[in-house]
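**Q** I'd like to go over a predicted model; first the sequence, then the structure.
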Amino acid sequence: MRNLTIPALAAALALNMTVTPAEAAPRRWAAAWGSAAQPATPSTPWYGVNWSEEGFARQAPETLRQVVRVTTGGPSVRVRLSNVHGTAPLAVDGAAIAGALQGAATSRPRTLTFAGREETVVPPGRELLSDPVSLPVRPLGRLAVTLRFTRPTGAATFHHFAQVTSYRAAGDHLADTAGKAFTDTSDSWYYLAGVEVAAPRGAGTVVAFGDSLTDGVGSTVGADHRYPDRLAERLAGRSLAVVNAGIGGNRLLTDSPEYGGNGLARFQRDVLDRPGVRTVIAMQGINDLAEWNKPHQASAGQIIDGHKRLIEAAHARGVKVVGATLMPMKGAALAYSPAAEAVRDEVNRWIRTGGAYDHVVDFDAVVRRPGDPGLLRPQYDSGDGIHLNDAGYRAIAQAVDLTTLPRYRSS
């Protein structure tokens, strides 16, 4: 689809066509970084400011700069933008990518184009890939993606718990390398769904799929200490990238107005449709059984059935699935009840012994307290009784057996 006009591009997407730049056709691509999209939600006192409800370019132009750490390297990259929760077309007036330095500062930016044009429109409910751009990146390298808006965007598709700082500036600062104009900050990502690299033969991607415990809530902001980050560090320089498809608060079985579509509904987009995916590590269900989710509280049978559906969908695409046990929640008063704990125990027993997963990683066994398995070990507790701290996320990342990940090659 070379040289598509903007109307033609929108029409192609409306027909569910996959729009891939013609120049990328001979290449193999692998998802090197990603986030899972959520609908706009208000800022909260307990987590801070996000810009999703107000959107961007209310006083045009406005520039947004976002920093990500890719988990594998390659000679060129492309960027995936998301408007899946948008209700109107998203007009992007300009986009660029560069190496990230300190704060909002960057190296010399490279212009991103879309079907050969520097501006693009992402239809509501859709994602869009940029054209490839020559930009050699290394495993665990940090990139800055900058977007310029001149027309009001309305409410933004975003990812709440980015655990890293994003930057906003009034005016046109697309090519600004110093970054001093980016005085507004937020710990969320907006419209940015993925960074993909031209991958060598045999390369692939592991997707970590789940809720806040995959998303890394409780880890240090800006430190890349979520468990998928730590797993990526173990795989750095080898054949597998790691993408984090966790959403804090997300449920496996039922939608949430704040925390996105249910896991079964978003599994295709957030996992299976990403390029190069070989394996998914699935850890979902705590929010379905937690006491705070009445009347959505699910039985063990319902959660197990949901897991089986994930496995079936992955296997149909040739993707291996590692099942991760659900971790303790007794220390979180709003989540815990004896009935919820009984469900967690039954689901974990099935994950460990049911034989449905290709492999199992027993995160629960790593972090539970000896003598009271309903509680987290104190050294792994972020302080709320359910989310891990940096040490806890590192511990569960260390528990993943790398030899169970297809296409893994030792160095």
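**A** Noted; the coordinates are in hand. Keep in mind that what you see is a predicted model, and the values were worked out from it rather than measured.

**Q** only C-alpha atoms from now on, for both contacts and neighbour counts.
**A** OK.

**Q** give me the three-state assignment for residue 208.
**A** In three-state terms, and counting by DSSP: H, G, I helix; E, B strand; the rest coil, residue 208 is strand.

**Q** try this one side by side with the last:
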Amino acid sequence: MRYLTRSIAAALSALAIGLLALQPSGRPATADTQVSAWTGAWSAAPQRPSTGFEPNWAEAGFSGQSVRQTVRVTTGGTTVRIRLSNAYGTSPVTVTAATIARAGTGAAVRAGSVRRLAFGRSRSVSIPARGDVRSDAVAFRTRPLESLTVTLYFAGTTGPATFHSQAYATTYRATGDHTEDATGTVYADRTHSWYYLSGVETAGGPPRRGAVVAFGDSITDGFGSSDDANHRYPDELAARLTALGREQAVLNAGIGGNLVLNDSAWYGERSSARFARDVLDQPGVGTVIVLEGINDLGFSEVDKPTYKPNPQVSADDLIAGYRALIRQAHARHVRVLGATLLPMKGSDHYGRRSEADRERVNDWIRTSGAFDAVADFDRALADPSDPLAIRAAYDSGDHLHPNDAGYRAMAQAIDPDRL
């Protein structure tokens, strides 16, 4: 009876959102309408402004400029809205105009697909310091694995911008308001980060399973994958689920260099501090995959300015950190899948101590029963002739991060029925 009730509720919710989608595009529904029916379709974890690994615009921010960003949603719907984050801003930021469209080639969008976005029925919105906003709902049919382009115009000066450093996707910038420009020819400046945009959410369409959030560090973020190709392991998992005919969103909450137990100016707040924001507060979340800890163990093996703080972290310390995440998730009725730490022999993270702790941690993940399920990425990517190292065919070259084939193998190592 409980499952029948849920099915009826889901059908009624989908019908309600479908009716909302019939509204003229000039009269968007309010953002809080049918909140229970929304699900995250794409996400990026916000970070404080920093220089990053390659040039970006976070510290300079924007003034009189349009920023065009392309993302791939992992589930479809009939209605869409975006989420903008000013989590690390010290003052409000005004977005003068915003649009969404179907992505074309490069900075171009498909002709006739541009839709204006509103915020409380206004074209502009002020994102409060350390806060976020969602746009109003707009009728816009999307399909799983479809690429969408969101363009933001800042008429004033933003100051340093909350962003996501390692997008592995091209973002474009132009002077003036070009939110409705379809050709994209004016967008001459490029970077590989996302700015202010932290989520795309959909509603309507068939009932969906609970969203899966991949939570972790650079291996979840996609370091070593091809730019603009969507080959991060969460992308590959989304593609696999879609091929199986499962309507289920997969969201990426990875931050390169992130730590379970310590904050980092470059690599984000520690896992427990950002877990609620980046995972549990996602609409429709049902499962989280936790793959994090290799940096906690490995940073102390490396003497680099960016790898600070780098205290000695033991296997027991890391396990206590995992238990804290599990408690947070279970308190919100979210299932937790634990992922084993990948092989790292030959990398700058590798040492006698860090390797011994990695093996202890992986043994605990496999055998403790603390997680609801396990994804054994370690065994899936290990070199059969040397299990402490990543198989050469899966190695991006630094012996720590997978390449596109490695990320695909990780997605294949996850049992869909455990989601």
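**A** Looks like it came in fine. What you see is a predicted model, and the numbers here were worked out from it, not measured in a lab.

**Q** report the TM-score for the pair.
**A** Remark: TM-score between the superposed chains equals 0.90 [TM-score structural alignment, normalised by the length of structure 1]; 379 aligned residues with a CA RMSD of 1.3 Å.

**Q** helix/strand/coil for residue 406 of structure 2?
**A** helix.

**Q** so what corresponds to it in structure 1?
**A** Under the alignment (TM-score structural alignment), residue 406 of structure 2 pairs with residue 392 of structure 1.

**Q** OK, contacts around the closest residue to its match other than its chain neighbours?
**A** Once flanking residues are discounted, residue 392 of structure 1 sits nearest to residue 380: 4.2 Å by CA to CA, 6 or more residues apart in numbering. Counting by CA atoms under 8 Å, 6 or more residues apart in numbering, residue 380 of structure 1 touches 367, 388, 389, 390, 391, 392, 393.

**Q** looking at neighbours, which among those residues is most surrounded?
**A** Counting neighbours by other CA atoms under 10 Å, the top entry in those is residue 388, with 30 neighbours.

**Q** ranges for the strands of the stretch 251-400 of structure 2?
**A** 285-291, 335-339, 373-375, 382-383, 386-390 (DSSP state E, counting those that start in this stretch).

**Q** try the stretch 1-150 of structure 2
**A** 39-43, 63-72, 77-85, 93-95, 97-102, 115-116, 125-127, 132-134, 138-142, 147-157.

**Q** related to what we said a few turns ago, I'd say the match of residue 406 of structure 2 and residue 378 touch.
**A** No - contact criterion CA atoms under 8 Å: residue 392 of structure 1 and residue 378 do not qualify, at 9.6 Å.

**Q** please enumerate the helices of the stretch 201-350 of structure 2.
**A** In the stretch 201-350 of structure 2, the helices defined using DSSP state H, counting those that start in this stretch lie at 218-221, 233-243, 271-275, 294-298, 315-331.

**Q** reformat those helices as JSON lines; add mean neighbour count and distance to residue 359 of structure 2.
**A** Shown next, in JSON lines, are these (neighbours: other CA atoms under 10 Å; distance: least, CA to CA, whole Å):
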{"stretch": "helix 218-221", "mean neighbour count": "25", "distance to residue 359 of structure 2": "18"}
{"stretch": "helix 233-243", "mean neighbour count": "21", "distance to residue 359 of structure 2": "22"}
{"stretch": "helix 271-275", "mean neighbour count": "18", "distance to residue 359 of structure 2": "21"}
{"stretch": "helix 294-298", "mean neighbour count": "26", "distance to residue 359 of structure 2": "11"}
{"stretch": "helix 315-331", "mean neighbour count": "17", "distance to residue 359 of structure 2": "9"}
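
**Q** out of those helices, the one nearest residue 341 of structure 2 is which?
**A** Set against residue 341 of structure 2 and scored by CA to CA, the helices of the stretch 201-350 of structure 2 come closest in helix 294-298, at 6.4 Å.

**Q** neighbouring contacts of the closest one?
**A** 257-261, 310, 312-314, 318, 341-342, 348-351, 354, 357-358.

**Q** look up how far residue 236 of structure 2 lies from the residue mapped onto the residue nearest to residue 392 of structure 1 from structure 2.
**A** Superposed on structure 2 with TM-score structural alignment, residue 380 of structure 1 falls opposite residue 394. Per CA to CA, to the nearest Å, residue 394 of structure 2 is found 14 Å from residue 236 of structure 2.

**Q** what about the counterpart of residue 95 of structure 1 in structure 2, how many neighbours?
**A** Counting by TM-score structural alignment, residue 95 of structure 1 lines up with residue 98 in structure 2. Residues lying near residue 98 of structure 2 (other CA under 10 Å) number 27.

**Q** I'd like to know how many residues surround the closest residue to residue 98 of structure 2 other than its chain neighbours.
**A** Distances taken as CA to CA, 6+ apart put residue 152 closest to residue 98 of structure 2, at 4.6 Å, once the chain neighbours are dropped. For residue 152 of structure 2, the count of nearby residues is 24 (other CA under 10 Å).
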